[in-house]
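> Let me see the structure of the following:
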Amino acid sequence: MSVVCVGSLTAPGRGGLARSGIGMSLQTVLTSLTRGGLGSTWGRVTSLAVSRRRCSNISGPTEIHVQRLQGENSGIATVLMSRPHARNSLGNVFVKQLEEAIEDLHQDKSLRVVLFKSQVKGIFCAGADLKERAEMSNTEVGHFVHKLRSLMSNIELLPMPTIAAIDGYALGGGLELALACDLRVAASSAKMGLIEVTRGLLPGAGGSQRLPRVVGIGMAKELIFTGRRIDGKQAMSIGLVNDTVAQNDLGDAAYQKALDLAKEILPQGPVALRMAKQAMNKGIEVDISSGMAIEEMCYAQVIPTRDRLEGMAAFKEKRLPHFTGE
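All right, here's what the predicted structure looks like:
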């Protein structure tokens, strides 16, 4: 029995930290951007959902671990997934520990990039734990899938850029987890697919909504209707992943490439990164004129920052900027 101290999630509506761009009026979006100044909507959304701290007892080994890198890579965190006996499938303990890890990441203002990596060779995440699922009642299945959907939305709502390093199978809920990240890097040998229809189901943790937004509605329908599995090269050709690399002997080529990408992001202005992410995530859900208004409001929050002044000074003095997130 391991004891993990976490903050409880009190959902502001059925979706918990639900994706805040969908189904919201432009006025609601703009209001959320302007209230509280530089604190940003991300911080306020988190504060709404995290109401108190508590300690929970979780049976079983640690399946999720967050590694915060040090030294010149300080500001990068890696979420390590380790459930080897079940191919990192989304079981109760795995999901609970991932929920708690994501909540902690939401509150860590020192982080600039978060990566998701498997510690199981050849596997990213195999999707649903069908053995656990078979023992659930219909009602329990519905509740659990709702929890998964909220978890993926919480990953998407992380304020800093996120990268999924797909070094192996990412099927069903595993691919839905990767889709909730901002960027995806895959080994060329990795296998990906929303295969739920082959089990008489449909993607239930956001896949039916996020995949069309990434690859287009026609390609998404083809992949979901057929339950097709594709490799890293095919995934890159349709825009499902940002980059693909040949696998190495250690089985972590995608992670190494994702880490290189994270290092490119790391020195950039953290406030600017968070506002840029917010502008894109919210703007993509509305018409372009409304999106321009969202961009303007996000830009307005960057203007009074010390980081903006540092960027201008560094340009004038012909040196690299040193951003502090203020």
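> contacts, neighbours, all on C-alpha from now
Will do.
> And the helices in the stretch 151-300 of the chain?
Counting by DSSP state H, counting those that start in this stretch, the segments of the stretch 151-300 of the chain that form helices are 173-179, 207-215, 217-226, 232-237, 253-265, 270-283, 288-302.
> How about the shortest one, which residues are buried there?
In other words, helix 232-237. G232, K233, Q234, A235, M236 (16 or more other CA atoms under 10 Å).
> name the helices or strands packed onto that helix?
strand 191-193, strand 243-245 (3 or more CA pairs under 8 Å, 6 or more residues apart in numbering; DSSP states H and E).
> Same question for the third one.
Contacts of helix 217-226 with other secondary structure elements, assessed using 3+ CA pairs under 8 Å, 6+ apart, are made with helix 207-215.
> and for the helix it packs on, what are the contacting residues?
Residues outside helix 207-215 that contact it (CA atoms under 8 Å, 6 or more residues apart in numbering) are 173, 175-176, 179-180, 194, 202, 217-221, 224, 238-240.
> what's the closest of the residues you listed to Q97?
Distance to Q97 across the contacts of helix 207-215 (CA to CA) is lowest for G173, with 15.9 Å.
> Chain neighbours aside, what residue packs nearest to that closest one?
Nearest non-adjacent residue to G173, counting by CA to CA, 6 or more residues apart in numbering: G127, 4.1 Å away.
> Let's see this one next, to set against the first:
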Amino acid sequence: MAAALRAVRLEVVQDGIALIRMINGDNKWNMPFLNEFGKALDEVERNEDIRCVIFTGQEKFFSYGLDLPWIARQTKETNKRFLFENDAIIDRVALFPMPTIAAMNGHAFGMGAILALACDYRVMRKGRGWFCLPETKIKLTFSPITLELIRLKLHRVQTLRDAAIFSKRYTAEEALRADIIDEAVDENQVMEAAIRYGNEIAGEILDRGCVSAAKDKLYGVPIRAKRDAQLQSMTEKDKNDRIEGFIRGAQFLASKM
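Down below sits the predicted model:
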């Protein structure tokens, strides 16, 4: 199995272990990126021999988050659809029916950090790269889905406070101490460690249905409850104001880049 797209590359690195590598420079999220990422996930799910999937980036970037200049150029309707698809990808990774591992080769900011949190395991490179949720510092807000995922994955109250509210930047060593990641390794050991996790976790074939059901009970149910509660409390004006605020924020930030 191999698929070469402009933003991601899909390959099998060992029997039963798929690798989705983001290859678009700093790997910022826009609609073309989400479309390709979704197609890669589709192909992994179609292959019944795959037992585990690893996500990684290239050079010094795992993923640098939202593509703000792209967002700033889009219409309100396009951005509305983009935000929906953005949440859908994160939800899909969080509930993926097999073990998922983030091989964090470099910077993981914003949606890149949230993608890593959506995975079951996280291995991060020492020496270069930050883990950071910068939303409050750049005047953007989390969606109900991403905020609930962050709450579920960052177990320590202090870590949740510092990361989600005050946008602390974590080195690999700091992220390990804060229980954000599972292992901090040297640059040349990131992929080796991720594959080791894959072999240990999925050494025996796990039933995809059971894995998916367990993840849904742990993550899917509370995420949907939070999303539905917020949506029910929002008027159409509230929803429009959120989209327009998101676009204004992206336009302002893009103008400073």
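> Provide the TM-score value for the superposition.
The TM-score (TM-score structural alignment, normalised by the length of structure 2) is 0.76; 217 aligned residues with a CA RMSD of 2.4 Å.
> Please identify the most buried of the helices of the stretch 151-300 of structure 1.
Burial of the helices of the stretch 151-300 of structure 1 is given as mean neighbour count (mean count of other CA atoms under 10 Å); helix 173-179 ranks first at a mean of 27.
> Quick one: average offset of that helix versus structure 2, please.
Following superposition, helix 173-179 of structure 1 is found to deviate from structure 2 by 0.9 Å on average (mean CA distance after the TM-score superposition for structure 1).
> Onto which residues of structure 2 does that helix map?
Aligned using TM-score structural alignment, helix 173-179 of structure 1 spans residues 111-117 in structure 2.
> For the matching stretch, what is the distance to the chain centroid?
Chain-centre distance of stretch 111-117 of structure 2: 3 Å, with CA atoms, centre = their mean, to the nearest Å.
> Could you dump the helices of the stretch 151-300 of structure 1 into JSON lines with distance to M136 of structure 1 added?
Shown next, in JSON lines, are those (distance: least, CA to CA, whole Å):
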{"stretch": "helix 173-179", "distance to M136 of structure 1": "17"}
{"stretch": "helix 207-215", "distance to M136 of structure 1": "22"}
{"stretch": "helix 217-226", "distance to M136 of structure 1": "25"}
{"stretch": "helix 232-237", "distance to M136 of structure 1": "33"}
{"stretch": "helix 253-265", "distance to M136 of structure 1": "34"}
{"stretch": "helix 270-283", "distance to M136 of structure 1": "35"}
{"stretch": "helix 288-302", "distance to M136 of structure 1": "43"}
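> Out of these, which gets nearest to A246 of structure 1?
With distances scored as CA to CA, the stretch of the helices of the stretch 151-300 of structure 1 nearest to A246 of structure 1 is helix 253-265 (6.9 Å).
> tilt between that closest one and helix 270-283?
With axes from the mean of the first three to the mean of the last three CA atoms, to 10 degrees as the basis, helix 253-265 of structure 1 and helix 270-283 are set at 110 degrees to each other.
> hmm, back to that, which of the helices and strands packed on helix 232-237 of structure 1 has the highest mean neighbour count?
When you average the neighbours per residue for each of these (mean count of other CA under 10 Å), strand 191-193 leads with a mean of 25.
> Kindly state which residue of structure 2 is aligned to K221 of structure 1.
Under the alignment (TM-score structural alignment), K221 of structure 1 maps onto R161.
> just Q97 of structure 1 next, same as before
Match for Q97 of structure 1 (TM-score structural alignment): E36.
> Over to its match. Which of the three states is it?
Recorded secondary structure, E36 of structure 2: helix (DSSP: H, G, I helix; E, B strand; the rest coil).
> my read: it touches L10, true?
No: contact criterion CA atoms under 8 Å: E36 of structure 2 and L10 do not qualify, at 10.2 Å.
> Tell me which of those two has more neighbours.
L10 (24 against 18; other CA atoms under 10 Å).
> gap between that one and T56 of structure 2?
11 Å (CA to CA, to the nearest Å).
> which residues do these two both contact?
With CA under 8 Å, 6+ apart, L10 of structure 2 and T56 have common neighbours L19, I20, R21.
> In a markdown table, list those residues along with secondary structure, distance to R227 of structure 2 and neighbour count.
Below are the shared contacts of L10 and T56 of structure 2 laid out as a markdown table (DSSP: H, G, I helix; E, B strand; the rest coil; distance: CA to CA, whole Å; neighbours: other CA atoms under 10 Å):
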| residue | secondary structure | distance to R227 of structure 2 | neighbour count |
| --- | --- | --- | --- |
| L19 | strand | 30 | 25 |
| I20 | strand | 28 | 23 |
| R21 | strand | 29 | 22 |
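> Let me know the closest of those to K60 of structure 2.
Each of the shared contacts of L10 and T56 of structure 2 was checked against K60 of structure 2 using CA to CA; the closest is R21, at 13.0 Å.
> residue in structure 1 matching that closest one?
Alignment note (TM-score structural alignment): R21 of structure 2 maps to L80 of structure 1.
> How about the contacts made by the residue lying closest to L98 of structure 1 once chain neighbours are set aside?
In this structure, L98 of structure 1 finds its nearest non-sequential neighbour in I64, 6.0 Å apart by CA to CA, 6+ apart. Going by CA under 8 Å, 6+ apart, I64 of structure 1 touches V79, L80, M81, S82, F94, Q97, L98, A101.
> again, only this time at 10 Å
79-83, 88, 93-101, 118-119 (CA atoms under 10 Å, 6 or more residues apart in numbering).
> got it, and H65 of structure 1?
T78, V79, L80, M81, S82, Q97, L98, A101.
> Narrow the residues you listed to the ones also in contact in structure 2, please.
Shared with structure 2 under both residues aligned by TM-score structural alignment, their matches' CA atoms under 10 Å, the contacts from those are T78, V79, L80, M81, S82, Q97, L98, A101.
> Tell me which two in these are the farthest apart.
Across those, the longest distance by CA to CA is 14.4 Å; it joins T78 and Q97.
> D26 of structure 2 contacts S63, doesn't it?
Yes: taking contacts as CA atoms under 10 Å, D26 of structure 2 lies within contact range of S63: 5.8 Å.
> Pull up the overlap in contacts between the two.
By CA under 10 Å, 6+ apart, D26 of structure 2 and S63 have these common neighbours: G57, G106, H107, A108, G112.
> OK, contacts around the nearest residue to N88 of structure 1 once chain neighbours are set aside?
Once flanking residues are discounted, N88 of structure 1 sits nearest to C125: 4.9 Å by CA to CA, 6+ apart. Neighbouring residues of C125 of structure 1 by CA under 10 Å, 6+ apart: 81-83, 86-90, 117-118, 166-178, 192.
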